[in-house]
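Asker: Got a sequence here, can you build the structure:
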Amino acid sequence: MVPEQSNNDTRVWLVERTYSDDEQNLIILTYATTDGKQDYRKERALPSFTEMRDTTAAVNAAPENLGSVDDSDLQERYAAEAQRMQEAHAPNDAI
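Answerer: Alright, predicted model coming up:
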């Protein structure tokens, strides 16, 4: 469950899910602000059949954990997807 956004945290929306190329079996979740200018990345191990963890539509990220998206095309893509997710889902929705 995504807690209510605190004064310091920024709500970011899921914009991309990729799989690691290495042997670690990681899923890389990328969340972004609705303007696409900042992103937040989470790495998660692929779940086993007995362990399921939901990926939510949004998370709250501390400012020091946000990265800058400097590529204008990527900013535009992230902004469009973050806005689409915000319009289509509640923050706690499992995606």
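Asker: make it CA atoms for all contacts and neighbour counts henceforth
Answerer: Will do.
Asker: and the closest residue to residue 17 other than its chain neighbours, how far is that from residue 77?
Answerer: Ranked by CA to CA, 6 or more residues apart in numbering and with sequence neighbours excluded, the top spatial neighbour of residue 17 is residue 29, at 4.7 Å. Distance from residue 29 to residue 77, counting by CA to CA, to the nearest Å: 15 Å.
Asker: Where do the strands of this protein begin and end?
Answerer: 10-19, 26-32, 38-45, 58-61, 67-68 (DSSP state E).
Asker: you'd agree the residue nearest to residue 17 is up against residue 12?
Answerer: No - contact criterion CA atoms under 8 Å: residue 29 and residue 12 do not qualify, at 11.4 Å.
Asker: quick one more, to check against the first:
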Amino acid sequence: MTEDTDAVPVWLVERTYSDDEQNLIILVYATTDGERYLRKERALTSFSDVRDTTAGLLADPENLGWTSEEDRERYASEAQRMAEEHELDDVI
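Answerer: This next block holds a predicted model:
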């Protein structure tokens, strides 16, 4: 994505390992109000495959989904915590 004034900051709220597929990490980033989220899947191809995970990202609004009501409060709380403690590009 190019520098876009419409980009939305999202913060890491969840990191899980897929039960269905080996070596698949699922990263979920959300807005601080918890209403929108971005899901990224990362396949690790070997034990030496190391890629940084950042505290946040600038996301294209077209790539954001709407959270369910059951996740919204939890995502908002975690996104707000991450935003207070980290810069977007902090490696965590």
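Asker: The residue nearest to residue 17 of structure 1 maps to what in structure 2?
Answerer: Aligned by TM-score structural alignment, residue 29 of structure 1 pairs with residue 27 of structure 2.
Asker: Who are the contact partners of that match?
Answerer: 12-16, 39-42 (CA atoms under 8 Å, 6 or more residues apart in numbering).
Asker: What's residue 18 of structure 2 aligned with over in structure 1?
Answerer: By TM-score structural alignment, residue 18 of structure 2 lines up with residue 20 in structure 1.
Asker: Kindly report the same for residue 64 of structure 2.
Answerer: In structure 1, residue 64 of structure 2 lines up with residue 66, judged by TM-score structural alignment.
Asker: same question, residue 77 of structure 2
Answerer: Per TM-score structural alignment, residue 77 of structure 2 is aligned with residue 80.
Asker: picking that back up, any idea how far the residue nearest to residue 17 of structure 1 is from residue 7 of structure 1?
Answerer: 24 Å.
Asker: and the strands of structure 1 as CSV, adding distance to residue 89 of structure 1?
Answerer: Shown next, in CSV, are the strands of structure 1 (distance: least, CA to CA, whole Å):
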stretch, distance to residue 89 of structure 1
strand 10-19, 10
strand 26-32, 14
strand 38-45, 19
strand 58-61, 9
strand 67-68, 23
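Asker: quick one, what contacts the most centrally placed residue in structure 1?
Answerer: The residue lying closest to the centre of structure 1 (CA atoms, centre = their mean) is residue 31, at 2.2 Å. By CA under 8 Å, 6+ apart, the contact set of residue 31 of structure 1 is 12-16, 39-41, 58-59, 82.
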